[in-house]
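K.L.:
any chance you can model this:
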Amino acid sequence: MLDVQHMMSRYGPVTALHDASFTLEGGEALALVGTNGAGKTTLVMSIAGHVIPQSGHVILDNENITDIPSHIRARRGIGLVPEGRRVFPDLTVKENLITGGYVLPRSSEQQRLDDVYDIFPRLYERANQLAGSLSGGEQQMLAFGRAIMLNPKVMLIDEISLGLMPKVINECYAVLEKLREKNISIILVDQNSDAALSFADKAIWLESGHVKWQGLAKDCPLSKGSAVY
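P.N.:
Next comes the predicted model:
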């Protein structure tokens, strides 16, 4: 279980996130919605350990990981797919995946690669191809695979559909469903808020760093299915 308590984060003098709290059980999905600059990425990066919060706590399976560096959080089970994918273009697909599992013992590396290839057969087909030559959708799959290498308990995905064709977006959400079936918790940011809300169990609507609303995703005021949409 992931428990985020009263998270507040700043960039210099600017408070980008005020007092965000939520819990997420295994296999649950949380959508973070709101306009650009609302604090969604700040919350994701604060959980991943790439932004140091001014106050608050991140608890993973009853362990306080708030003061643990990002690379140790990854070992504990926090997987991150950052905005823009950020693959290494001059490395092959396989080499990119291995960088994601850099702390794995060599004895388990191949098993994790096989697990990723099972989810993404296309990555297996392109294992020796340079990542920079992949399409945007394939690079997104590679970013997913790299995060999966460490067998995460929680997946943080920032802007899953940015720059992708609708068919590829649907493939990405199908992968998220597979991960949820494996009891992996998912925190999702998507510029298409309706797609994110349709997929998620819970939602937080952020505005100017403040939590404007949170609850069940189907009840979110930004959802087409909401009575106040």
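
K.L.:
for the rest of this, base every contact and every neighbour count on C-alpha atoms.
P.N.:
Fine.

K.L.:
all helices for the protein, in order.
P.N.:
Using DSSP state H, the helices found in the chain span residues 40-48, 70-76, 93-100, 106-119, 121-125, 136-148, 166-181, 193-199.

K.L.:
in TSV, list those along with distance to Ile160 and mean neighbour count.
P.N.:
Formatted as TSV, the entries for those read as follows, by distance: least, CA to CA, whole Å; neighbours: other CA atoms under 10 Å:
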stretch	distance to Ile160	mean neighbour count
helix 40-48	12	24
helix 70-76	19	18
helix 93-100	18	22
helix 106-119	17	15
helix 121-125	18	16
helix 136-148	8	24
helix 166-181	8	16
helix 193-199	9	21
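
K.L.:
need the residues that contact stretch 181-201.
P.N.:
With contact meaning CA atoms under 8 Å, 6 or more residues apart in numbering, stretch 181-201 is reached by 24-34, 40-41, 44, 152-162, 173, 176, 179-180, 203, 216-218, 220, 222-224.

K.L.:
can you say which of those residues are buried?
P.N.:
With neighbours counted by 16 or more other CA atoms under 10 Å, the contacts of stretch 181-201 contain buried members at 24-34, 40-41, 44, 152-162, 173, 176, 179-180, 203, 217-218, 220, 222-224.

K.L.:
here is the second sequence; please produce its structure so I can put it next to the first one:
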Amino acid sequence: MTLSLRHARVRYGPLEALHDVSLTAPGPGITVLLGRNGSGRTTALRALAGAVPLSGGAVVWDGVDVTRVPAYERARRGLCLVPERRAVFGSLTVRENLELGPAGPAPALDAYPQLEPLLPRRAGTLSGGEQRMLALSRVLSARARVVLVDEPAQGMSPAVAARTYGLLSALDGCVILAEQRLPPALHGRRALVYELRRGAVVFSGEAAELAGPSE
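P.N.:
Sure, this is the predicted structure:
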């Protein structure tokens, strides 16, 4: 299983956010898109999901060009996107959010037992880290073929973050993460890394090849 951008370009009005970006994420396994804010990492993730259109290039999934396939159809085919913001239904309770998934709350509570006492609360009242746990727990139980997550551990404690990366690493699918820095929990794991700066890829290789966390 692979998901690729090939010579991808994305424009926001007069500004080009991705400049001829090519990358390939194999699965099962983790691929990390590194970069500061404004580097293009989030745009690359959204382009793979179909949330933003390409102005040039292609998105290829398992050898098939899906550039013109809309986001909802990619989701039907097994692609899940967890954006950095608005990843949960804030007006619904935690339990109601979890019941929207095919497996219900049980797998989510196995992944994150911390959610159990929060079940009656509205998701919009949770802390940032709690909302990330809720959003990710739904994806972890969905058995998606492709999982795209923008800053998965944002707002989490170090212990919960480490558990999160362990759970993502154990998924039997193609997992692509957008991060500002390479998470410590991934330093010892086999992960493919692409670093972006100003909308272009400046490094590609194994996580072990990096001298240290991206500045």
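
K.L.:
could you get me the TM-score between them?
P.N.:
TM-score for the superposed pair, counting by TM-score structural alignment, normalised by the length of the second structure: 0.85. Supporting figures: 213 aligned residues with a CA RMSD of 2.5 Å.

K.L.:
looking at the helices of the first structure, which is nearest to Val211 of the first structure?
P.N.:
When the helices of the first structure are ranked by proximity to Val211 of the first structure, the top entry is helix 40-48, at 10.2 Å, counting by CA to CA.

K.L.:
average offset between that closest one and the second structure?
P.N.:
When the second structure is superposed, helix 40-48 of the first structure averages 0.4 Å from its matched positions, counting by mean CA distance after the TM-score superposition for the first structure.

K.L.:
helices or strands up against that helix?
P.N.:
Under the contact criterion of 3 or more CA pairs under 8 Å, 6 or more residues apart in numbering; DSSP states H and E, the helices and strands touching helix 40-48 of the first structure comprise strand 2-11, strand 14-24, helix 70-76, strand 78-81, strand 154-158, strand 185-189.

K.L.:
roughly how far is that helix from the heart of the chain?
P.N.:
Once both centres are worked out by CA atoms, centre = their mean, to the nearest Å, helix 40-48 of the first structure turns out to sit 9 Å from its chain's centre.

K.L.:
now swap in stretch 173-188 of the second structure and tell me
P.N.:
Averaging C-alpha coordinates over stretch 173-188 of the second structure and over its chain gives two centres that are 10 Å apart (CA atoms, centre = their mean).

K.L.:
then stretch 148-164 of the first structure?
P.N.:
Worked out by CA atoms, centre = their mean, stretch 148-164 of the first structure lies 4 Å from the chain centre.

K.L.:
that one: end-to-end distance?
P.N.:
From its first residue to its last, stretch 148-164 of the first structure covers 20 Å (CA to CA, to the nearest Å).

K.L.:
centroid-nearest residue for the first structure?
P.N.:
Within the first structure, one residue has its C-alpha closest to the average C-alpha position: by CA atoms, centre = their mean, that is Leu156, at 1.7 Å.

K.L.:
wait, that residue touches Ser46, no?
P.N.:
No: counting by CA atoms under 8 Å, Leu156 of the first structure does not reach Ser46; the two are 10.8 Å apart.

K.L.:
what's Met156 of the second structure aligned with over in the first structure?
P.N.:
Alignment note: Met156 of the second structure maps to Leu164 in the first structure; criterion TM-score structural alignment.
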